[in-house]
Structures are given as structure tokens and as C-alpha cells.
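>>> my questions are about this predicted structure, shown below with the sequence.
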Amino acid sequence: MRPGEATPAQGDPTNVPGRADEEGHGRPHGDQPALADLLLLERDREQAVLSAVIGELRSGRPALVTVTGEPGAGQGELLRWAARHAAERGLCVLTARATPAERDLRYGVVGQLLSGHQRFADQLPHLLLDQGGPGRFPGLTRLLTVARERPTLLVVEDIHQLDPDSLRWLEALIRRLPRAPLAVLTGSIRTADIGLDWCAGNPLTGSATTVELALPGLTRTGTADAVRAFCGALGDRSFVAAVADATGGNPAVVRDTLRRFSRAGHPPDAGHVGHVRALAAEVTGEHAAAALDGVRDPVALDVLRALAVCDDLLDFPLVLTLGERGALSETRLRAALLDSGLVTVRDGRFRVRGPVVRARVIEGMSIAERADLHARAAELAHRAAADDQGIGDLLLPARPVGAPWVVDTLCRAAAAALRGGRRDRAAAYLSRALAEPLSEETRIRVLLRLARVELVIAPVAAGRRMGGIIREPGEAAADFRARAGDLCLLGGDTDTARRALAEFLAGRRPDEARGTPPGPEAAEEATARHEELTALFRVTQPLRRTPGEVAFPPAPELPRTSRNPAVNGVRAWETAVRGVDCEEARRQARTALAPDPSGRLPLTVPRLLACRTLLLTEDGEEAETHLCALLAEAHRAHCSVSVARVLALRAELHLRHGRPDLAARDLAAADRELPPDSRHPLSYPYWTALGILTDLADGRPDRARAAAGRPVPPPAEESVSGARLLFARGLLAQADDDPHQARSLFRTCGRWLLQYGWTNPALLPWRSGAAEAAHALGDTAQALRLAREELELAERWGTPGSIGAAQLCLATMSGEDRVQRLRWAVDSLGRAPSRTAYTRAVVALASAESGEPDRATAVAAPAADGAGNGGAGPYGVVARRPGVSAPPPTGALADAPPSAWRSLSPGERAAAALAAQGLVNREIAAALSVTTRTVELRLSGVYRKLRIRGRDELRALVQGTQED
């Protein structure tokens, strides 16, 4: 403020007509309040205090008022309002404003104050130059004389920029305040936490009023008022919240942000939240740049940059060691930083105001200067034992340091970031570690850690990294090749793993050692590594159409006997998929899951294959125990891909055991660990198929149809997991009563599996599905051939569940020996883990036996439709057409009290038949493809309509009918 700005005659520049239009508010001047009113939002309390001080000053009571706040809080607007208010009430008002440009000018602010009064105008040069003796303060005595004649208000803005002589002059004036009706009103950007030390020790007594006003930021209500004033409409709640958060409630930033927003003519709604946030960041940066231009001391600027780099990681005395302090004391530096308005004090610590301001402060440095400052700050933070992630953030833009502690710190920071779910930050730390000078072994170790993180955020890039580790020449990578191949397969990138493993194994002998003839231990170690790589290579499967120019060598044979868990796990899986020796597959799987006698950490993929083998051998409880142990291990390693794969396999286990709700829960947890958008394209068929099977078993066909309709990347359809997706789509077509589509999908699935020699019906019973579809289409010969072939293969494998499911399927195709086959199916499935298939077999047997007049023990049950008798398979998926209820029961229960029975709905009759047979609600729900709650409601209706009180009376009613 220049001299005389606050006098009524000169007025306020914000009240000049047409000024609002020039400011770009976008509306006529008469449609909005004056800009000064907007700058004084929520300042009613402060205005009331200042009005009271001015009123007391008119009565002769002196006062000292200091107004503090962060830059842009409105100190200047409030002081100018007080000056106008005092002038309107007849007081003498003298104003001045300290500026950085006049900081080196002696008595610069004093000259502004005194020039505002005619008594000093003529003699001002003489007063400022006549400073002969000590203790002389130009014009001070005459000012006190003027104040005794007429109460006077002195208004000084930005006192933190005062020149030293003006500061001493004001201190002298304040010491003399009780002698005259004079008030001093000052404004500063220093916060209330620091206080004002320039008036310390003044002898004011009760004869003078002392007030310190700390201006807060705008509240949500005040921000909403500003939005309405600038935009001419009420702002949406989310819009107002965005403005308040992005600006921090700073009135100046709010004003400039809304001014720019209103120019575009956008409505203040939720759709423009991102736009107003961007404008707020832009305005904040411009304010910071303007304040930065005012920092003229190079020492203060150097320390400010160091403070911006370190943020709140280091204490202020440590930050000072990063800059060139020169002759400035710590106290002077603190004052200079606070005077800039770019620094605040929170909890007693100096901090740069927000990330936007920090970025603007650092932008003024060259790239080399920034890299050097970050490196020095990181080294200082390391010596101060600061937080690992904080040091890691300093190291990200720093030049290579070359110290051993750097890589260790970055790896610990990455682990901490993973624990907090910040995978992007963890990848950044590990990528930065690779910029340091590293040994070959350390470099490969860091590369493997980085690839494990990137499996979730950039799976294709992670596959390339792991392929490079597998191909890495030299013995430095010997301990990491198998780990890289294991992770690559877990991520689903079987193509990259196959290519890399093939290239490495083609040029590597199993007995190679580190440049010298191997001893027994070294040879054994080299053999174990070679066996692991060979086992992983046998797991990979080529795409259906591999380019002719890419020739892969045949997979090497695995040793028949080995103590290597990887070998045993893969051999168990190969035995299982061929379906030739159940006991041998079980033995090999258990050996693979036993602790490694050599003490090496086993690979994950072979152990998952061993657990999958135990599912096929119907040792589900044992497999679940091992899966829980694998899940805990994956969580400890913070490997999201491993966690997701283990959860997916456990979901398959739950499906095979008739627990679709638990399968859905595990699959949802796997989606959280490894989101669908983060999966490798080659793994899409596996996850899609598992989702379809889970949704079908859980009674959500609409979701299954939506998943089946999503496009799959072309290379993924040609992978081995594409057969699983074909099978799932076949079950969905079967449930939708589309036998033509179902048969085509099942047969295509079978051709794809047979290409790799996967003949075990316990894996994917595609033959029974195709047989049921052919039977529905009237092709009985093909249906019988497929059903008998599946039974033959199931008997060769030898597990009760697969044999029982094949018997059940064949019984629905052939009328001869139907009842006997159903009895065999019930006997086999009774020893299998899946209760769903057993329940369906019991229902089918009861339906068949009820038609035999010579069996008095026949129990009636609803006859399942043709597609449902054998279509559950190993996944408990009931292939029924949605909305089609089971046919009404036949036999004894159908003849129970006719009038009452006819009142039952078809669903209630089916539930009553199964309940009379002794099935529990969960088994009834599985048999009828409904929820347990639906079964409860249906049975309640049965009891009410038949006027009975429970299952005992229902069974008695059935038995009585049978005896009749």
C-alpha cells in the first residue's frame, strides 16, 4: 500500500466501476459482490475486533494489533478495510507497506508513513537525513505530537520485510504508545507458532490494548460462498470439497482459481472436479514462483532448496549442513525462510508448503544440481538413520552414489512399499537400485525382485526381464534361473519361459561348474539346478500354432528317481494327466511337498502341480493343508502372483468338493491380489474359465455368460489353458440347453487335451459332457461310445469319484443295467469327496428304483433331466436350464394325501421328496440347483400345507403311503 491509499477520497481500487468485468468474473458488475467482500469472507470476528480497537482509539486508548497468517490469508485486505473504517470515523490514518525492493533503504517504511501527512511532507527529506546523534528517530516526536492533537492509526503491511532502521523506529514508537492516542496495526505472513519478536520487551501496561489475530483458512462453508459468488450458482458438494482440498482454504488461491474457472463458463458440478483441481495446482505454483522471485539472498535460496528436497525427513540443523550458510546465522536463516512465505512451521519443524511449492522451488535448479543435492541429502539421511522409504525417495532422482548401503536401503524401501500395497513405488526403488554400480550376482538378484513386483503392474515387461535372467550367461545367474522360470510360469507367460528355457538348456551341460573341475558337492548342486530347469521346461506347453522358424528341442527326460522336489512335482503331474497310475502319482506328489533334504527353498510351480495332483487323486484335505502352507509362504514373501495362484487352486478344490461359496470367496481374494487388468494375456483363459465354473456352481449364470462373452487375446486362445476355457463354455452351453454348441465345445476341448496326451477324465471330463450333448441330440451311438470310453479311462485311473461320475453318465445313456450302474455310481461316489455328485446319483437311483414294483424299499425322488444326471463333473456344476424345475416325483410320495399334495408347487414336491429320503438342506440345494435358503422356504411351505411339524412326520407320511 502506498501513502494515502486508505483515505476515503482516494477510495479502494477494488471498488472502481467495471473492475469486476476486467477481472474476468464472467458476469456484469451488478450481478456479483465487490471483490473486497470476497476477500473478507469469514473475517467477521477479526473485523469486529478491529472495529472495537478503532472505537477505543477514538476515546484515546492506544493499541498494538498484529495480524498474522500464511501468504494469501487476507492480511492486506483486512488492514486496508481497517484503514478505510478508521478514516470514515474521523481518525488520522497513515499507511505503509514494506517490500523486498526497499529492504536495503534506510527508513523506507518510515518515509511512507510520514509522507501521508501534510505536517511531514515538506520536512520529510530533512527529517530522514538529520540523524546526527544516537537514539535519534526521525519524525517520531512530531508524530506523537500530531497523535495528541488527533487520534492516529498507523497501518504497516508485511512487517517481515521491514528494513532494520524502520524496525528500530517502530520499536521505539511502540515503547511510547501509552503517551499518546495512537494505534499500530501491522500485518505479517509469519504464523502464530513463531510469534513476533520485534516488539518483545515493550513496557505496555493496562493503558494500551494488545491484540494478535491469526487468520485461518476458509472453511467449507466459506469456500461454498466463494464458489457461489464467482460462478453464480450453488456448487456441488464434491466440487466445493475439491476446491477446499486443492487450495487448502487459502483465500487468495481460492479467489484466483475460481476466477479462472468462471472464465470458462463451466458449472461447479462433480464433472469438473478434475478441472478445478488442475487450476488450483496451477495457481498455487504461480503464487510460489512469485514468492520465490522475492528470495534474493543466495544463501537463503540454497537452504530453501535443500529444505524442499528433504521435506520433513531431516531436522532443520541437518538441512543447513547441505547448503552454503555463509555469514548468516541460523536465526537469520530461519527469519529469511519464514519471510519468503514458502515455508511454514508445523509441530516445531520447518516445512515447505505442499508438493506444488516444493516442485517450483526445485525447478530452478539444473538437472545435475538436483541430482547432486538429492544424493547428498540421501547420504545425510542415511547417516541420520532416517526412514528407508524416505531415503529411497531422495535417491530416486539422485545421481549414482556408489556406496554399498544404497542398494540395501532401496531394497528395504521396496519391501516396505510392498507391505503398504504401493507396488509402483516398490518398482521405482528397485529400478533405481539398478542404476548403481553392482556386482553381477547383486544385479540379477535385484532384477528378479523387480520382475516379481512387475508381474502385477507390467506382466509383459516382467516376462521379458525373467527371460533375460534365464538366458543370462555365466555362473552369477545360476542360483536365480530356476526362480525366474518359476515366477514366469506363475505369471502365466508360458511362451517366454519355454523359449528362454529351451535356449539355455540347448547349450548347457548338467555337470558344468564355475570354471574349474567340479567337486562332489558342486556337481550335485549343478545337477539339482539342471533338473529344476528341465522340470520347468516340461511344464511349459507351446502355442497351438508356433511359427515354423522357431524350432524347440524336445523336452529332456526327467530322472525316474530323484530327491529334487521340482522333479517329483512335475513327474506327479505328468503321471496324473496321463491317468495311468494313481498310487504312483500320489506318492510322487507327497514327496514333492515334503521338505527338501538339501535345504533349498523349493520352487512354487512344482508344488502347486503336486497339490493339483492330490486333487485328481481325491486327497483333497491333504491338498488343502499344503495349499494353506503355500499361501502363508507367499504372503510372507509379499509375492502377489503366488498368492493369487494358490487362492485360485484352492478355489478349484472348493468347487470339486461342492463348496461354491468358498470358491467364490477365494477367487475374489485372488482378484484383489492380482487384478484382472494386471494379468498376463496368456493367463486369461485360465482365470476366465475358473470364473465361469465358479459362477455356474454358485448359481450366477448371468455373470458366467458375461465372462464367457469377453474377448480373449488370440495367442491366449492357443495356449493349453484354452482347453479349460472351452470346457467351461461347454458347461455353460449345456446349462443354457444348447446341446449343439455344448458338443462342439467339449469335442474341441478334447482334441486340444489329447494333443498333449492329457487323457485323465478326472482332469476335465469332456467326454461325459459331449456324450450328454450327443444323447440330447439323438446320437445315441456316439453318446455310448464316449461314455464307455470315459468309464474305461476312469477305471484305469482308479479314483472313486471319476469312476462314479462315469458310471452315472453311462447309466443315463443306456437302459440296460441302468439301476445296477446307478448303484455302482452311488457306491463309488459315496467314497468320493464331492457330496454334490453323490447326491445327484442318489436322486437318480431313487428315481429309477421307484419304477420297480418288486422293491418295497424304494424311495421316491425327482427325476433329474438328462443333462443334469451326469453333468456335475468334478466341479460340482449342475448343468440345468435356468428356470426349469425338476419334474414332479413319482412313486409313493406322489400318492400321498392327494388333496394336500396337489397344493404343493413342483419345487416344494422335489424338496419334500429329498427331505423324506434323509438328505440335509445343503444336499437338497445342490441336487435342485437352488440356494439353501430356497430349500428352507420350500420345506416350510410343505410343512404348512401338509399340516405336519417336521421331517419326522414327513418320513412317517411317506412310509405310511408306501405300506398302503
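Looks like it arrived, so ask away.
>>> drop to CA atoms for contacts and neighbour counts, all remaining ones
Will do.
>>> what about A435, neighbour count?
15 (other C-alpha atoms under 10 Å).
>>> what does Y838 give?
A count of nearby residues for Y838, using other C-alpha under 10 Å, gives 25.
>>> go on, E816?
As a burial measure, E816 scores 9 neighbours (other C-alpha under 10 Å).
>>> for the one 10 residues further on, same thing?
Burial of V826, expressed as a neighbour count using other C-alpha under 10 Å, amounts to 27.
>>> just to confirm, which helix or strand has the closest residue to it other than its chain neighbours in it?
Closest residue to V826 in three dimensions, ignoring its sequence neighbours and counting by C-alpha to C-alpha, 6 or more residues apart in numbering: A841, at 5.5 Å. In this structure, A841 is located in helix 835-849 according to DSSP states H and E.
>>> next one for the comparison:
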Amino acid sequence: MLVEREAELAASSRAVDSVLAGSGALVHIEGTPGSGRSALLERLRGLADDSGALVLSASGAASERTFRFGLARRLLRGLSEAARVEAATRPSTIDTAGDSATGDAPDVPVASSTADTPRDALPPAGEDADSQAGTVPISVLHSLHALLVRTSAVRPVVLVVDDLHFADDASLRCLVHLVARLRGMRVLIAAVLGAGREPERDRAALMHEFTAAAGHRLRPGPLSAAATGELVRARLDVDAEFAACCHELTGGNPRDLVRLLDQAVAHAVHTEPDPVAWLHELAGDDRRRRLAKELTAPAALVARSVVALGEHADPALVQQLSELDPVRYDDALRALEPWFEVRVDRIAAISPEVADDVLAVVDEQADAEDDLHLRAAELLHGHGRPPEAVADQLLLVNSALPDRGVLRLREAAAAVRPRVPETAARYLRRALLDLDPAGADRARLLAELGSVELAFDVGSAVRHITQAVPRLPGVRERAEVVAQLPLTAAGALPQVAELVQRVQGELGPPSDADGQLALRLEARTRYAALEDAATHPAAAARLGELGAGAGSAAERELRVVLLSAVTLSGRARAAEVAGMARELLEQEPANASTAVHSMLAYLPPLLLAAGAPEGLESWLGLAGENARQRGATGTEAVVAAERSLLLMSSGQLAPARSVALTAFELADPARNEAMVLPVCALGTVARRLRDPELADRVLQLPGAAHDLRLFATRRLLQSAMALQNGQPQSALAHVLDCGRRLEQSGWHGTAMYSWRPTAALLHHRLGARHAAAGLAEQELERARQWGAPAQLGLALRVLATVTGGSRGVRLLRESVQVLRTGTDELVLAQALTALGSALADRAPAESEALIAEGRLLAARCNAAPAEDGPEPHSAPNTAELTRAEEVVAGLAALGHTNQDIADELRISRRAVEKRLSAVYRKLGVDGRAGLAAAVRRRIPAERPVRGA
């Protein structure tokens, strides 16, 4: 019963009719096993029989692939007999090659005697054994064609070939020759060619030539759910759910459906209480039973090879791994055909469920799996497959790997390390299992593993490197391994610092051969001592010894550590640090800083602390783009954190908040060294904005007690939040605790972790004016020594706040003057507002102008120009004015004429007048006389600063 094959049957009927009418044709039937392709071929044969045509048939056999002319002999034997009968009864039927039923004259020679038959033309079995498989004498091809012309002139001929993909090469060559010459003959050739069954390259051209000539192509696909239901209900009285289950289990494959229905009828499944459940169990049992029965030893070996090779299971590699000769290999493929799809480029199970069943049966028959995977690894390596494919085979080997297996794993680790270091580490860990625990080779491999783990698990990397170094035989070899450690690792664990110092001592003074190694070791030793106040004078002296210039990469790394030491300890001026840091920035390629432990983590903060951010934005942009292209998420997080700090250095708090959040979300909480900068950046933004939401995200993370940067960030943020909650005493305690720890470590500088301004303002608020003045004076002294505008301007304003009076005004004027040379517009806005407030009674006009300017600058930063002390302030409410009106109003409030404003904004004077008119109307003022006060009133003075 052929269902849903109307189109294919109609095409078959047309093909037979066309041949009866005198036009040769080729019908190509293809499809997956069980799709009904052989049934269609049989129906076409029946149509040809009914029409009176001479129907000859044969089927390819995998076991006869090496038997030359095997299929041709079986197929054309009947043609030979028919030709003999016709010659005996009608000897004059065909006189020349041109006497065909259609009157067309094929341009080929035709045999002139009845002795010229295929049996005479084809060499007997075993002849030409040394000939190439696909080579056919031209005389044989001409004789076959002549015989077909002569016979079809008397009676239509239909040649039916099943499983053409198993035909021997000589027979395939004969059929290709005949297919190309069907024009003018009453000959129909119909052949089934399995989908994707073309593994051999030397047959590809022949197969393509054959199929390209097809005038009719039949591709029976899976049955629809409706057609499946029709077939099910034809045999069983069941409901729609049962029929749908049959369709699901068979995928609409007709052969599988018939087989399932046979089993269902035999077991009367439809009468069970839960027939669908029984059907599932029956289908699984039937598959496994057929597998166990039909999977011969060669088939099981091929199946094991396919499973082992996975996505690399192309037919040629599978045959080599199975170690079967071509005949047994083809037999095995034929046995596996119901469960495996054989394509030109790959063999694979037809579904995950079938793959599970195959594996279950194969596992029962399998032995020597380790040997199979070892041979698969060598096979893939020999054929140039990716190193990771080779390594994946070796990971499945449970026994000890040979030396070449360890070598393959190391090769694969080197290949995948830039893209997926986690995978590289997995390969190396497997290789470690088979090396002598006390040998130098294991130590080297352990060090190699540690260097790979630096990219994603610094803790494990440090552990493996510290285990490996003492076992390495040479001093230089030990130094090279230790020099790979990140700077943070040297400072985090005392045992690592001791290891670095010991290896540095073993290496001795720098020489031409090991100078760069010595510099890298020195950088790590000095980084480990950053929190040791006693080492800071030596660091400053060493920086002086190095002199000007950036030098090699190793020297640049040492310089940035020394610059960090003098900046944190306040033993240099900002201009000196900025100059040396800029030299380093110019020499350090942004795209080379791709790891969180590189100079990327230390150089930008130095430039920001020194008030020299020029060129940093583009450098960070290149570093971030390179990190994105490489998929280095940890580096992206570091870059984003530093971009946030850069935005804060100019007072842009809203975008700084957004970028800091991005950095925080990109960073991996499991990697402490990758979290430091993102946490510090987000904590600094949260502190300046007094943002409880951001503060909670930072403070809920477990603190890293060994990292002073994180400690200081957390304490300062805790202070800000305590003050926000109305707890000034608690806020002061947090700040003073931070200060004590920083002072103990010798971090006296004002640039990076400034705590004295906040402590001074808190003391002032609580009435401890003497303590406030002392801290403020100390901060001003250190800020003058440092010389960066932002720190100096803030120190001047804080001292003015706690001092007051005429001195306070002088200090505020100096603060404004200093800050005008810096980049932080928000700090300048705060100083302008503070000075304007101090001058309210003494110089009202100047006071209003200063406050208006401060509020205009603050509006650009989306914040209020309040003091950076205990009392936070809110962003201005400017919803009533457009941005253009707000800018014009601010300039007018500062006393600029309409023409000045037009020139400044590069717009017409008329446009300025129109915007001012709108401002006067919205603010309810008559003109410029009340504009400054109105602009000042628009910004409330006592609301918390919030982020974007």
C-alpha cells in the first residue's frame, strides 16, 4: 500500500509512456533507507511489464563491488537471450545501425551478427584481474550500445537497477555510457541510488554523470502524520494519540512504520490499558533486538569507529580505523544502514535515540576501547585534523598514555590556549597523569599548566607553579617560570613572594643573558613590598637609577611598579609621575595588554592620579576592542573600570556609573585579581553619588583582606553610607580605620586613596574643629607636594570649610584658580559654589555670578555643585527648560551679552533672544535683573546626589 506517493507514481507512469512513444529516459530514485524507494522501483517495473516492455532487473551487492562486470552480467543476461531469440525468428530485422524504431541514427557502431552479444563482449570472470576497476574496453561499450539499439527497435526495454551505489566500477561505467546515449531508443533505465552513498572520490564523477542525465527524479520523503494515521488505522482500530505516537517513533519512515505495526499486531498492543506507553517500550525493544541480531562483528566495529570519531567520522577515516577490507566494510555499512546515515563527508546515527541504542549494543560487544581511541588519535593527527580533535580522543583513554600521546595533548593545548585556555588546561591535566611525579618532565608540564591557568584561575596557577619551580633543574628555567606569575600573585601570598625572592637570589645580578628575567623578578619582588613602608625610599631611589626612557617590556613593568610605589607613598610630584607614565603609555602597545595582570591594570590609574588623562581614552579604546575580539572578558572588565575612572576624573558621574556597572558585571567574582579594579571603580562611583543600590552591590561581596585597594574602597564607601543613614560617628570610625591601615603601609599620598578630606569634614561636623583643621592642614601640605589640580583644589576647599573667615575666602579663591587648570568640572563647580556662598554678604553680585557658573558646570555633569563632604546634594531639576535654553540662561546669568552668547554658541543673535524670552517666561522673571537668582533657585540645595 503506497500512501502519499501519488506524485512519484505519476512520474513513473509518464516515464514509461515516454519510452513507449520512442523517447529514452532515465529515472533516478533516491531517498533514505526505508523511505519506499525500492517499492517505487517495483511499481515502475509492474507498469513496464503491463505495457509489454522487456523488463530486466538486477541489484547491486556490497560483496560484489570488486567483481568486474558483476551487475552488468546479471542485468544484461536477459537482453542477450532476447537478442538471440529475435535474431533466430527475424534475422533481417535490423540491417544497419540506423534502423531504429524512431528513425534516429545513433552515431555508434552496431554489431552485425547475433554472436555479438554481451556474453561474448564482456570478458569472462577473472579476466583482466590486473586492470583498473573502472576501466572498460571501448569495444565492449560499443557492443553493449549496439545490442540495446537492436533489441529496443523490436520491443521497448526497461532496465531496473536497485542499490546502484553498490555496483562495481566496470558495470557503473557501462551504465553511464548507455545513459548518455538513450536518445532515439525505446529504453528506460530506472535506478535506486541511496542518498549520500558516494564515499569514494574516484566514483564521484561517474555518479554525477549518471544522475545528471536523469529526466525523472523521484525522492520519496517521510510520510506525513495524516498518512501515517491512514496506514495505522488500516491495520488497527486505534485512536489519534496512538497514530501520532507511531508517527513520532518512526519519523514517518514507511519501512519502520510497517515493522512497528507488525510488532503491535503480534503483541496486541492496542488492547493494553496504556497502549502508547507499551508502544514506546515495544519500539525500543525491537530496535535493540534487531541491533543485537543484525550487528555482526564487522558492523559493530564500524559502529564503534563512527562513535569514536564523532563529527570527524568521514567514511574513509572510519574504514581505516575499523581496519576492515573494502568488501567487509561495505557489508558492515549495509548492515548499519537502518541506523546510520552515510553521507559523502560523514557517517552519523540517524537520531539521538537510535544512537543511544546503538551505543548500548556496541558497548556490550566492545573491548580494547583504549586502543581504539589511541589509534583514532593517531589517525586524526596523520590526516591533519585539528589538534583538539586528537586530544579529545586521548581524554577518553583510561590507561597510561604513550609518550606520543602526551606530546599530542601538549600540541593541542598550545593550539587552543589563545581561544579557550580552560580546554588547554584540561588537556595538560590529563597529560600530567602519566608522567613520573618526581621527574623534571612533570615539573615542566606542571609549570606549563600553571601558565595556561593564569588566564582564568590564578589561584590554581600559583599553586601549580609554586609546586613546579623547586623541581626544575636549572636556575634560569626556574626564573622563566616565576617571571610568568602576575604581579598580584606575588603580593597576595607570602609563600609566592618568598619563592620569587629565592629565585631572584639564585639568578644573581643582571647580565646580558638574564637581564630581562632579573628585571621581571625585581618587579614582582617590589610589587610584593608595596604595602611595606620601609621599602618605599629604596623604590624611589631605584626609579632614579633607571633614569629616563621606557626601555624593554620587562623594564616598563618594573617602572610601573616603582611609579606606583612613589605615587602611593607621596615621594614624587604629579608632574614627574605623569611624564614617566606617559613615556610608558607611548611604548606599551594597547593591544598587547590583554591579561588582567599586565600593565593595563596599573598604568592608567597612575595617569589619572597625576591629572594627566590625555591620550588615555584612545589607548583604552584600543585595548577594549582587542579584548572583545579575543573574547577576553576579564580584560574587558578592567578596561571598562578604568574608563569609568577616566569619566569620573572629569566629573561625568552619570556615564561613569553606567560604565562602572558594565565593568562590574563583566568581571568574574571567582577571580579576585580580576575583580579589584571593577569593584574599586563601582565603589568610588557609589561613594561620590551616595548611591545605596551600588553600595550594596559592592559591600555584599566578600572582602579581600590581603588587598589594601579593596579594603580602602570598602571602608570609604561604608563611611559614605553611614553618613547617608544619619550616623556621622560611625562614618568617622570607618574613615579613620581606613586611614590607619593606609598610614601603616606607608600610603601617605593624596592621589589614589584620599581619606583626610572626608575625615576633616566629619570632625568639623561633629564639633572637633582642632582635629578637623589638623587633618585638613596635613592634606593641603601633601597635596601641594603632589601638585595635581584635583587633589590640591579639594584640599584647599576642605581647609577653607573648616577654617572659615577671611582665610577661608582666600583658600577658596585659590581652590577655584587651581581647579580651572584641571579636568574635573564637578569639583570646580563645588568650589565655585562654595566661594559664591562665602561672598554672599560681602560681594552679592560676584556671589551670584560664581554660583550661577558653578550650577551651570554641575548641570553638565548631571549633579549639584555641593561640597564633597558629609552632605550630598542632588541633580538639578531642569525639566522646564530645554537644554539649549538652559545653556543660554546660564551664560546670561554670568553676565554675557546676547552677542557674546551668540558667538560662543555659534548661533544667531536672534536665536539667543528667542531662547532668553522663553527662559524669562518659564522662570517668571522680567529680564536679566532677576535671571541669576532664578537660576540659582532652580537647584535645591539639600537632596541626595543620584546616578543616571
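Okay, I see it. Remember, predicted model here, so these are calculated numbers, not experimental data.
>>> report the TM-score for the pair.
The TM-score (TM-score structural alignment, normalised by the length of the second structure) is 0.60; 770 aligned residues with a C-alpha RMSD of 7.1 Å.
>>> could you check how far the counterpart of the residue nearest to V826 of the first structure in the second structure is from E781 of the second structure?
Superposed on the second structure with TM-score structural alignment, A841 of the first structure falls opposite A831. Distance of A831 of the second structure to E781 of the second structure, given as C-alpha to C-alpha, to the nearest Å: 19 Å.
>>> neighbour count winner among the two?
Between A831 of the second structure and E781, counted using other C-alpha under 10 Å, the more crowded position is A831 (31 against 16).
>>> residues in contact with the more buried one?
Listed by C-alpha atoms under 8 Å, 6 or more residues apart in numbering, the contact set of A831 of the second structure reads 793, 797, 812, 815-816, 854, 865, 867.
>>> so it versus T878 of the second structure, what's the distance?
Computed as C-alpha to C-alpha, the A831 of the second structure to T878 of the second structure distance reads 22 Å.
>>> cool, and D436 of the second structure?
Distance, D436 of the second structure to T878 of the second structure, using C-alpha to C-alpha: 73 Å.
>>> ok, the two, which is more surrounded?
Between D436 of the second structure and T878, counted using other C-alpha under 10 Å, the more crowded position is T878 (14 against 11).
>>> how close does the residue lying closest to A716 of the first structure once chain neighbours are set aside get to A610 of the first structure?
Spatially, and ignoring its direct neighbours in sequence, A716 of the first structure is nearest to L682 (4.3 Å; C-alpha to C-alpha, 6+ apart). Distance check for L682 of the first structure against A610 of the first structure: by C-alpha to C-alpha, it reads 22 Å.
>>> and L39 of the first structure, by the same measure?
Plainly put, L39 of the first structure is 72 Å away from A610 of the first structure if you go by C-alpha to C-alpha.
>>> the two: who's more crowded?
More crowded of L39 of the first structure and A610, by other C-alpha under 10 Å: A610, with 32 against 21.
>>> spit out the contact partners of that one.
By C-alpha under 8 Å, 6+ apart, the contact list for A610 of the first structure reads 569-570, 572-573, 588-590, 592-593.
>>> need those in TSV (columns: distance to Y429 of the first structure and secondary structure).
Listed next are these as TSV, based on distance: C-alpha to C-alpha, whole Å; DSSP: H, G, I helix; E, B strand; the rest coil:
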residue	distance to Y429 of the first structure	secondary structure
G569	35	helix
V570	35	helix
A572	40	helix
W573	38	helix
Q588	41	helix
A589	39	helix
R590	39	helix
A592	35	helix
L593	34	helix
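>>> including distance to L185 of the first structure, could those go into CSV?
Shown next, in CSV, are the contacts of A610 of the first structure (distance: C-alpha to C-alpha, whole Å):
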residue, distance to L185 of the first structure
G569, 84
V570, 85
A572, 88
W573, 86
Q588, 89
A589, 86
R590, 86
A592, 83
L593, 81
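>>> which SS class is the spatially most central residue of the first structure?
Compute the mean C-alpha point of the first structure, and by C-alpha atoms, centre = their mean the closest residue is G421, 6.6 Å away. Three-state call for G421 of the first structure (DSSP: H, G, I helix; E, B strand; the rest coil): coil.
>>> looking at the first structure, which of the contacts of A831 of the second structure hold up?
Shared with the first structure under both residues aligned by TM-score structural alignment, their matches' C-alpha atoms under 8 Å, the contacts from the contacts of A831 of the second structure are 797, 812, 815-816, 865.
>>> which of these lies closest to G60 of the second structure?
Closest approach to G60 of the second structure among these (C-alpha to C-alpha): P865, at 90.6 Å.
>>> what about the helices in the stretch 701-850 of the second structure?
For the stretch 701-850 of the second structure, applying DSSP state H, counting those that start in this stretch gives helices covering 708-724, 728-744, 756-765, 769-786, 789-803, 805-819, 825-838, 844-860.
>>> sorry, that was for the stretch 1-150 of the first structure
Ranges of helices in the stretch 1-150 of the first structure, per DSSP H, counting those that start in this stretch, are 19-22, 35-39, 44-58, 75-88, 108-114, 118-121, 124-129, 140-149.
>>> over to the stretch 601-750 of the first structure?
Taking DSSP H, counting those that start in this stretch, the helices of the stretch 601-750 of the first structure run over residues 604-616, 620-636, 640-656, 660-673, 684-697, 701-708, 714-717, 721-735, 739-754.
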